[in-house]
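A.B. asks: following is a predicted model, sequence given first.
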Amino acid sequence: MELFFAHPEEIQQNVLSEEESRHAVKVLRKQVGDEVYITDGKGNVFVARIIEIRKKHCKLQVFERKQFPESKHKIIIAIAPPKNSNRWDFFLEKSVELGVSTIIPIKTQRSERKNINIERAEKVLISAVKQSHNYFKPKIYSLISMKEIPEYLPQNFQSVVGYCGDEFSKTKLSEISIQSRNIVCFVGPEGDFTPDEVQFLIRQIQSVPVTISKNRLRTETAGITFAAQMNLLISLHEK
């Protein structure tokens, strides 16, 4: 099933965006009368029929809506984006596939990246939603400082921070017990968090330092591993 994406306001207006319309008509050769499947990234899939093809958009007639349940647990990844854009895009793509609900890019003392392109990130996330058929698009924020982190977290959550140093006692991620529906995972830059940053997360966020692998992982790999292992822990918790 070929899946298209439309923002809620586009669904209300019964249209596909110019980009999605171009893909439907020019690439997939869709014609008037053809059925299309559309998601809004909020758990809804709409079945529609193309009733008019215009220069900049396709006009639709939506005749069915399917609503999919959201996971009871939310995985939130707060991560220092890697400098390499391809690695960052790879992390974003896999975050969608693994059901991450929120991505919070953070700027740390050792961060190599000082800004991110939100528009590009949104396009990567939307593309991954369409490819993976995960009907929930993660929310992504602009780059924030460590001190701003508490403002972006839900009221109730548990938190873990991946750390390679020996200054703090650490727990294996596989031994963490799921105690909240909101799970925040902190991933540092290539040079890792500084001890002061980990101390801040422990004191201000009540983060638990963890090890996620016996090997040293790249930032994007650590973020993906966090998401995958948290999914496993959640599934075991729900049994």
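C.D. replies: Alright, I've got the coordinates.
A.B. asks: C-alpha from now on. contacts and neighbour counts both.
C.D. replies: Will do.
A.B. asks: tell me where this protein has strands.
C.D. replies: In chain order, the chain shows strands spanning 3-5, 15-16, 35-39, 44-53, 58-67, 74-79, 102-107, 139-140, 144-145, 158-162, 171-172, 182-187, 208-211, with DSSP state E as the criterion.
A.B. asks: go through those and name the closest to His23.
C.D. replies: With CA to CA, the closest approach to His23 among the strands of the chain belongs to strand 3-5: 9.2 Å.
A.B. asks: what's the closest one packed up against?
C.D. replies: For strand 3-5, the helices and strands in contact under the criterion 3 or more CA pairs under 8 Å, 6 or more residues apart in numbering; DSSP states H and E are strand 35-39, helix 118-132.
A.B. asks: try this one next to it:
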Amino acid sequence: MPNIFYGKFLNEKIFLDKNETAHLKIVRLKENDEIKVFDGTGNIFLCKIEKIKKNETICEIIEIKRYTKTFKPQIDFYIGASKFDRMKILIEKLVELRVNNIFIYSGQKSQLKFKSLEKFKKTIIESSKQSENYLFPKIDFFKFENFKDIKNPIILDLTAQNTLKNILNTLNQPEIVSVILGPDMGFSKNELNNIPNHFHRINLGNTIMRFETAGIYTMSILNYYYNRLY
């Protein structure tokens, strides 16, 4: 993992929390050493370590840079609530692949219902540190009934006949692409029967993929098709 840290700006200083302070100690950094810190909103701080406490580190800001890279089109991922370990893998890889927004919804076949986003936010921070992603994707809960309002919805449906390639060829330089992934148990018949007509239903082929694999595969295709990472 690169020695880059996540911190919060307050009163002209940068503060590292308990977890980041532990990371700092593991890599044996000391007071007066210089480190790079980011806040998840695109700010990159070159800092000098001022004080290392038991559960907090205070840093003096030397220089501030702004991360301006954008990845187009915007890709939003809607994930049906599933087992946390599998969702964690998916979210880690979506962050590395520069997804813009992540929304978690409870499907009719979801076996879990999450009340807090804190574990997912921690996953985003760790994955962003590993991949030096300075602009965190937004993550929030979402209601299934609100899907009718999203832009360019592509739903992964095992019963569909169309392919992702065919659908992407019909989209004319979209600003936003919305991918809807069912929970690990899939969509219910009722959910599929009530999907609006304008949704693009796609099948990923004749290979059976696990929940997280299907999401990573789809995101990778979108990056390749739109040349997003260059």
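C.D. replies: Received it, and whenever you're ready, just let me know what you need. Nothing here was measured: the structure is a model prediction, and the numbers come from that model.
A.B. asks: tm score of chain vs chain?
C.D. replies: The TM-score (TM-score structural alignment, normalised by the length of the second structure) is 0.87; 225 aligned residues with a CA RMSD of 2.4 Å.
A.B. asks: follow-up on the earlier one: got the helices and strands packed on strand 3-5 of the first structure as CSV, with mean neighbour count and distance to Pro82 of the first structure columns?
C.D. replies: Conversion of those to CSV gives the following (neighbours: other CA atoms under 10 Å; distance: least, CA to CA, whole Å):
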stretch, mean neighbour count, distance to Pro82 of the first structure
strand 35-39, 21, 29
helix 118-132, 18, 13
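A.B. asks: can you add distance to Glu148 of the first structure and give the ones you listed back as JSON lines?
C.D. replies: As requested, these are arranged in JSON lines below (distance: least, CA to CA, whole Å):
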{"stretch": "strand 35-39", "distance to Glu148 of the first structure": "32"}
{"stretch": "helix 118-132", "distance to Glu148 of the first structure": "18"}
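A.B. asks: so which of the ones you listed comes closest to Thr194 of the first structure?
C.D. replies: In terms of CA to CA, the element of these nearest to Thr194 of the first structure is helix 118-132, at 26.3 Å.
A.B. asks: what sits up against the closest one?
C.D. replies: Applying CA atoms under 8 Å, 6 or more residues apart in numbering, the external contacts of helix 118-132 of the first structure come out as 2-5, 41, 89, 92-94, 96-97, 135-138, 140-142.
A.B. asks: now it: which residue numbers in the second structure?
C.D. replies: Across the second structure, the stretch matching helix 118-132 of the first structure (TM-score structural alignment) is residues 117-131.
A.B. asks: any idea how many residues pack against the counterpart of Ile202 of the first structure in the second structure?
C.D. replies: Residue correspondence, TM-score structural alignment: Ile202 of the first structure in this structure matches Pro196 in the second structure. Taking other CA atoms under 10 Å as the neighbour definition, Pro196 of the second structure ends up with a count of 11.
A.B. asks: in contact with the aligned partner of Gly99 of the first structure in the second structure, which residues?
C.D. replies: Taking TM-score structural alignment as the criterion, the aligned counterpart of Gly99 of the first structure in the second structure is Arg98. Counting by CA under 8 Å, 6+ apart, Arg98 of the second structure makes contact with Phe71, Asn133, Pro137, Leu229.
A.B. asks: how about the contacts made by the match of Ile202 of the first structure?
C.D. replies: Pro196 of the second structure makes contacts with Lys148, as judged by CA under 8 Å, 6+ apart.
A.B. asks: hang on, the earlier thing: what is the nearest of the contacts of Arg98 of the second structure to Lys53 of the second structure?
C.D. replies: Asn133 (26.8 Å).
A.B. asks: which part of the first structure matches the longest helix along the second structure?
C.D. replies: Secondary structure assigned by DSSP state H gives helix 211-226 as the longest helix of the second structure. The counterpart of helix 211-226 of the second structure in the first structure, counting by TM-score structural alignment, spans residues 219-234.
A.B. asks: the matching stretch vs the second structure, average offset?
C.D. replies: With mean CA distance after the TM-score superposition for the first structure, stretch 219-234 of the first structure departs from the second structure by a mean of 1.2 Å once superposed.
A.B. asks: give me the residues contacting that stretch.
C.D. replies: For stretch 219-234 of the first structure, contacts defined as CA under 8 Å, 6+ apart pick out 73, 75, 77, 79-82, 87-88, 90-91, 94-95, 98-100, 173-174, 176-178, 185, 187-190, 212.
A.B. asks: these, buried ones only, as a PyMOL selection?
C.D. replies: Selecting the buried subset of the contacts of stretch 219-234 of the first structure in PyMOL, with 16 or more other CA atoms under 10 Å as the burial test, is done by:
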select buried, resi 73+75+77+79+80+81+82+87+88+91+94+95+98+99+100+173+178+185+187+188+189+190+212
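A.B. asks: Phe120 of the second structure versus the spatially most central residue of the second structure, what's the distance?
C.D. replies: With distances taken as CA atoms, centre = their mean, the residue of the second structure nearest its centroid is Val95 (4.1 Å). The spacing between Val95 of the second structure and Phe120 of the second structure, counted by CA to CA, to the nearest Å, is 11 Å.
A.B. asks: okay, which residue of the second structure is out on the far edge from center?
C.D. replies: Here, in the second structure (CA atoms, centre = their mean), the farthest residue from the centre turns out to be Asn32, at 33.4 Å.
A.B. asks: show the contacting residues for that one.
C.D. replies: Listed by CA under 8 Å, 6+ apart, the contact partners of Asn32 of the second structure are Lys48, Ile49, Glu50.
A.B. asks: columns distance to Ile14 of the second structure and neighbour count on top of those, output as JSON lines?
C.D. replies: Compiled in JSON lines, the contacts of Asn32 of the second structure are given as follows (distance: CA to CA, whole Å; neighbours: other CA atoms under 10 Å):
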{"residue": "Lys48", "distance to Ile14 of the second structure": "10", "neighbour count": "20"}
{"residue": "Ile49", "distance to Ile14 of the second structure": "9", "neighbour count": "21"}
{"residue": "Glu50", "distance to Ile14 of the second structure": "10", "neighbour count": "18"}
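A.B. asks: now, of the contacts of helix 118-132 of the first structure, which are buried?
C.D. replies: Neighbour counting with 16+ other CA under 10 Å marks 3-5, 41, 89, 92-94, 96-97, 135-138, 140-141 as buried within these.
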